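Q: need a structure here:
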Amino acid sequence: MSRCDLIIRDVAIFDGTGAPARLGDLAVRGERIASVGDLGSWVGTREIVASGLALAPGFIDAHTHDDRMLLSEPSAMTCKLSQGVTTVVVGNCGVSLTPATFSRRPPPPLDLLGDERWWVFDSFAAYSERLVLSPPPVNAVALIGHMTLRVQAMKGDTDRAANDREIATMCERLAAAMQEGACGLSSGLAYPPSRHAPTEELMAVAEVIGAYGGLYTTHLRDEGKYVIESIEEALRIGKSARARVVISHHKCAGPDNFGRSKQTLALIDRASLDQDVDLDAYPYAASSTSLLAELVREDIPIRVNWSVPHPEAAGRMLAEIAAEWGIDQRSAARRLSPAGAIYFSMDEDDVRRILAHPRTMIGSDGLPHGEGPHPRLWGTFPRVLGHYARDLGLFDTATAIHKMTGRPAAVFGIENRGVLREGAYADLVLFDPLRIADRATFEKPTEAAAGIHQCWVNGQTVYDIATGVTGARPGRLLGRHA
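A: You can find the predicted model right below:
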């Protein structure tokens, strides 16, 4: 008779590979899976009979801005744990909380992670040490933001190309971070602090990650009219660096670009024959970021999430505020800033086409620190499983789970996670496949999802449907294994 700490019995097991579910049992001993199969002869200190439920690897959120949230109390992670997320990828879009310090509020979108009080980590080692001293409830994989490196190296003078000395400084700091456990470089070339960086600057900085087997993830320079050229630029940077490329939150933004995902996905397919390229996406036809006047268009409805000078504007449409003030929308955006907003700029057919692509991973891209967040912060993973897989049949449940588990684990080089097999880490989510659904809406964006019963990280219970977040802190920073 074999003994273990936990057995989950009579459950539909989705192993994360994309294979169909099989009925069986799973045993956990310590922080690892001890066995999977018919475990009738096993005895667990705790046993759960999960008839009618499904068990999957804990979901890996391939695109987050949780750098700061990892430093908070476990209850702050309810938005992720209540979705079944057990690992988050931070430092996306060129925005990472390290290595940088600021004596005043950083320029947007760096300030999406907070004001100067949070920018206290001048090295990746300092940030990772904090996570060791005060572990989060989830695991984390960390990217280093080109924008963070650039603003520091150029002392805020970013309306130009970096010179050789500044590029050398960026490379030096990135190399140190990679040695200290970061997994790659991210960029956000659409944003003002990085917009003037030429392709050659990115190629020079990204060359560092090639030596460490790191990734290059990118918020493209343009997701609208020049989306094709922007994907080509990303591919060129990745090829030059000998690094895997991940296209962040892939979309074709603006009514004049609806339907162009047919072209962009075809380009990605062709490129994949010659280099490693993947993408992530969230299951909504609206984006969210800083409220920037240059992003304002009359044909795109914009909802204000938060505003530092005008907090009363949260939840209101920009057009209404502008009309009330008797000014145009761009002027209103400037008056509201620093601020965040939701942009209803995407076509549902494009969203579905991108989600269904075999190279697409699921990433929430949620912004956890503003008022009235985009509902993707609380609803992304249940929405994929409930709305798109079960209700619409865009793909089957096993495929949906693979996009959230085995696929991102392989792309980000995370060993022994994203799969249910003997010896893998016990990052698990137990859910009801018939009831799982997102409940967060644009009007009520912080409603927890339905159907998630329990989550475990490294063998410890971190979320229970009856009691919520448990307060356990078993998470750790995960390195990349190429």
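Q: going forward, measure contacts between C-alpha atoms and count neighbours the same way
A: Fine.
Q: And the helices in this structure?
A: Along the chain, counting by DSSP state H, helices occupy 78-81, 124-133, 146-153, 164-179, 192-195, 199-210, 227-241, 261-271, 318-325, 329-336, 348-356, 376-383, 397-404, 406-411.
Q: for those helices, which one sits closest to residue 91?
A: Proximity to residue 91 (Cα to Cα) singles out helix 146-153 among those, at 9.4 Å.
Q: helices and strands around the closest one, which ones?
A: strand 100-101, helix 164-179, strand 184-188, helix 192-195 (3 or more Cα pairs under 8 Å, 6 or more residues apart in numbering; DSSP states H and E).
Q: quick check: angle from that helix to strand 184-188?
A: 80 degrees (axes from the mean of the first three to the mean of the last three Cα atoms, to 10 degrees).
Q: Provide the contact partners of helix 146-153 at residue level.
A: 94-100, 110, 156-158, 162, 166-167, 169-170, 173-174, 185-188, 193-194 (Cα atoms under 8 Å, 6 or more residues apart in numbering).
Q: Mind checking the helices and strands packed on helix 146-153 for the one nearest to residue 379?
A: The nearest among the helices and strands packed on helix 146-153, by Cα to Cα, is strand 184-188 at 24.2 Å.
Q: relative to helix 199-210, how tilted is the closest one?
A: Relative orientation of strand 184-188 versus helix 199-210 (the same axes, to 10 degrees): 160 degrees.
Q: So which bits of strand 184-188 are buried?
A: 184, 185, 186, 187, 188 (16 or more other Cα atoms under 10 Å).
Q: likewise stretch 336-349?
A: In terms of neighbour count (16+ other Cα under 10 Å), stretch 336-349 has its buried residues at 336, 337, 338, 339, 340, 341, 342, 343, 344, 345, 346, 347.
Q: got it, and stretch 50-57?
A: For stretch 50-57, burial by neighbour count (16+ other Cα under 10 Å) applies to 50, 53, 54, 55, 56, 57.
Q: First-to-last residue distance for that stretch?
A: Start and end residues of stretch 50-57 are separated by 15 Å (Cα to Cα, to the nearest Å).
Q: which residues does the closest residue to residue 386 other than its chain neighbours contact?
A: Leaving aside its chain neighbours, residue 386 sits nearest to residue 437 (4.9 Å; criterion: Cα to Cα, 6 or more residues apart in numbering). Residues near residue 437 by Cα under 8 Å, 6+ apart: 379, 382, 383, 385, 386, 387, 449, 450, 451.
Q: I'd like the structure of this one too, to check against the first:
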Amino acid sequence: MTTSVPSQHCDTLIRNAFLIDGSGTDPVVADVAVLDGRIVAIGSLDGWQADSLIDAAGKVLSPGFIDAHTHDDTNVIRMPEMFPKLSQGVTTVVVGNCGISAAPVTLKGDPPDPMNLLGQSSAFSYPTFSSYVAAIEAAQPSVNVAALIGHTALRSNHMNTLDRAATDAEIKGMRDQLIEALEHGALGLSTGLAYGNAINAPTEEVLALAEPLAEYGAMYATHLRSEFADILDAMDEAFRIGKHARVPVVISHLKCAGVENWGRSSEVLAALEQAGKHQHVGCDCYPYTASSSTLDLKQVTDTYDIQVTWSEPHPEQGGKLLAKIAEEWNVDMTEAARRLMPAGAVYHCMSDDDVNRILRHPSTVIGSDGLPNDPLPHPRLWGAFPRVLGYYSREQQLFSLAVAVSKMTGLSASRFGLSDRGLVKEGYWADLVLFDATTIRDAATFTDPMQPAHGIEAVWVNGVLSYRGEDKKATGQRAGRFLARNRIQADAAGAAAN
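A: I've put the predicted structure just below:
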């Protein structure tokens, strides 16, 4: 802690904050000084002067939240204000998850499912990763951007059909593009092996593709091949790929999906912990019992509600339950889904107990998995992070506020190799959120999802005040930047090994 030094000057001085620094340690009351985008002093700064002085008495100051799992790939360029994320305190998004990324991509027609979640074909104009980085820097979004490279995106670049395994020549072409991306700061490789355009990729294809990752200190993130009955086999496949490539593994949106799978979270987490004894593994999770993606015939069931969020051939059915649409059309649910496709859906497929257990686990970080291009998005797009702080920490007391913040900041930054981020610490970038711990909560609902959260007082990105909570508006000052990967150290990335 820095003691008061007379006549020091800074750009922003936040006084009397209830400081939760992102490390998981107990809060302290302190002042924080920001100069040229970085935190320059923390402590009792009575003698300091500032261009902007904020009295934070009674409010929590924490690092800006890191959304570890997003599909904001094209939106950070097309809609750089990024208001759904900024308004909930997110200052960094990790894009390129689930095997789908905006770059490197050269489309031969319409984007294949589920790449259509990222936008229409016109949104994909980055044939190299370096061109994507340049576009981010030119757009200067309101939040920082770090990026994974999608396996399905690479497949679509090099294969004339995606319903088979890649040839050796096609894998070499994919590897060359992955290496170019790693050389320009990509975090690593992601897969979405549950999806129709990747499910026919054998494990050996991913093993070969992942081999360059270790040389660049990169990582492997995966939407498992199954989140249903075969989840343990799918986890074993992920761990095998990470071990072969000698890199950390992050399991995306870890869940026990499907009624027949409810109650298996203890078993699933035990498998994660067992793997963590031998390699570096972790997971992310969103704080809801419903998932959201494209409408998938394999997931059509009458054991839980499925809400259609959009449909290209039948846009008038958006917002309705699939069962209701099937009833109106006098067909079964599978036939109704087939007629609606391509379409999106929210699947109410998880139990509270499983979500609570996974969220609470020390290796879990928070990701929204929000879909910003859905006309009726899952409320996680606007509310995931305040929901963790308000509902899960304050109301359910699932974990302390300091632990909740660390899951959204310090732990995420270390796992993804984001240097000088994720902590309120001298010398670190001033990505900061000021919030009211007594009132913070998500306002977005499944019927009215585009609602900014309550309780966010202010957000700074790289030292720039970007959001004011008093009027729930962005300031218009966009200070985000592309964050190149720092070499991911095994001791930092392997939370489950601790």
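Q: picking that back up, quick check: which of the helices of structure 1 is buried the most?
A: Of all those, helix 376-383 carries the top mean neighbour count, a mean of 28, counting by mean count of other Cα atoms under 10 Å.
Q: Where in structure 2 does that one fall?
A: On the basis of TM-score structural alignment, helix 376-383 of structure 1 is assigned to residues 380-387 in structure 2.
Q: hmm, who's touching that stretch?
A: Counting by Cα under 8 Å, 6+ apart, 65, 84-85, 87-90, 286-288, 366-372, 408, 440-444, 449-454 sit against stretch 380-387 of structure 2.
Q: Residue 350 of structure 1 and residue 281 of structure 1: what is the separation?
A: 11 Å.
Q: Sorry, wrong one. I was asking about residue 312 of structure 1.
A: On the measure of Cα to Cα, residue 312 of structure 1 and residue 281 of structure 1 end up 31 Å apart.
Q: These two: which is more packed in?
A: residue 281 (24 against 11; other Cα atoms under 10 Å).
Q: so how many other residues sit close to the residue nearest to that one when sequence neighbours are not counted?
A: With Cα to Cα, 6+ apart as the criterion, residue 281 of structure 1 has its nearest non-adjacent residue at 4.3 Å, and that residue is residue 249. Using other Cα under 10 Å, residue 249 of structure 1 has 26 neighbouring residues.
Q: ditto for residue 230 of structure 2
A: 12.
Q: quick one: contacts for the alignment partner in structure 2 of residue 284 of structure 1?
A: The equivalent of residue 284 of structure 1 in structure 2 is residue 288 (alignment by TM-score structural alignment). Counting by Cα under 8 Å, 6+ apart, residue 288 of structure 2 makes contact with 355, 380.
Q: any idea how far residue 288 of structure 2 is from residue 359 of structure 2?
A: According to Cα to Cα, residue 288 of structure 2 stands 10 Å off from residue 359 of structure 2.
Q: returning to what we had before: save the buried residues of stretch 50-57 of structure 1 as TSV, and put in distance to residue 272 of structure 1 too.
A: Output for the buried residues of stretch 50-57 of structure 1, formatted as TSV (distance: Cα to Cα, whole Å):
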residue	distance to residue 272 of structure 1
50	40
53	37
54	33
55	32
56	28
57	27
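Q: farthest pair in those?
A: Farthest pair in the buried residues of stretch 50-57 of structure 1, by Cα to Cα: 50 and 57, 15.4 Å.
Q: Can you flag which of the contacts of stretch 380-387 of structure 2 belong to strands?
A: Here DSSP state E is the test, and the contacts of stretch 380-387 of structure 2 give 65, 90, 366 as lying in strands.
Q: What about those, which one has the most neighbours?
A: Going by other Cα under 10 Å, residue 65 tops those with 32 neighbours.
Q: ok, for the corresponding residue of structure 1 for it, nearest residue in space, not its chain neighbours?
A: For residue 65 of structure 2, the aligned position in structure 1 is residue 59, judged by TM-score structural alignment. Closest residue in space to residue 59 of structure 1, ignoring its immediate chain neighbours: residue 85 at 4.4 Å, by Cα to Cα, 6+ apart.
Q: what's the aligned residue in structure 2 for that neighbour in contact with, if anything?
A: Under the alignment (TM-score structural alignment), residue 85 of structure 1 maps onto residue 90 of structure 2. Counting by Cα under 8 Å, 6+ apart, residue 90 of structure 2 touches 64, 65, 66, 67, 143, 385.
Q: Kindly report the same for residue 353 of structure 1.
A: Listed by Cα under 8 Å, 6+ apart, the contact partners of residue 353 of structure 1 are 261, 262.
Q: Distance check, the equivalent of it over in structure 2 against residue 387 of structure 2.
A: Aligned by TM-score structural alignment, residue 353 of structure 1 pairs with residue 357 of structure 2. Separation of residue 357 of structure 2 from residue 387 of structure 2 (Cα to Cα) stands at 16 Å.
Q: Thanks again, I'm all set now.
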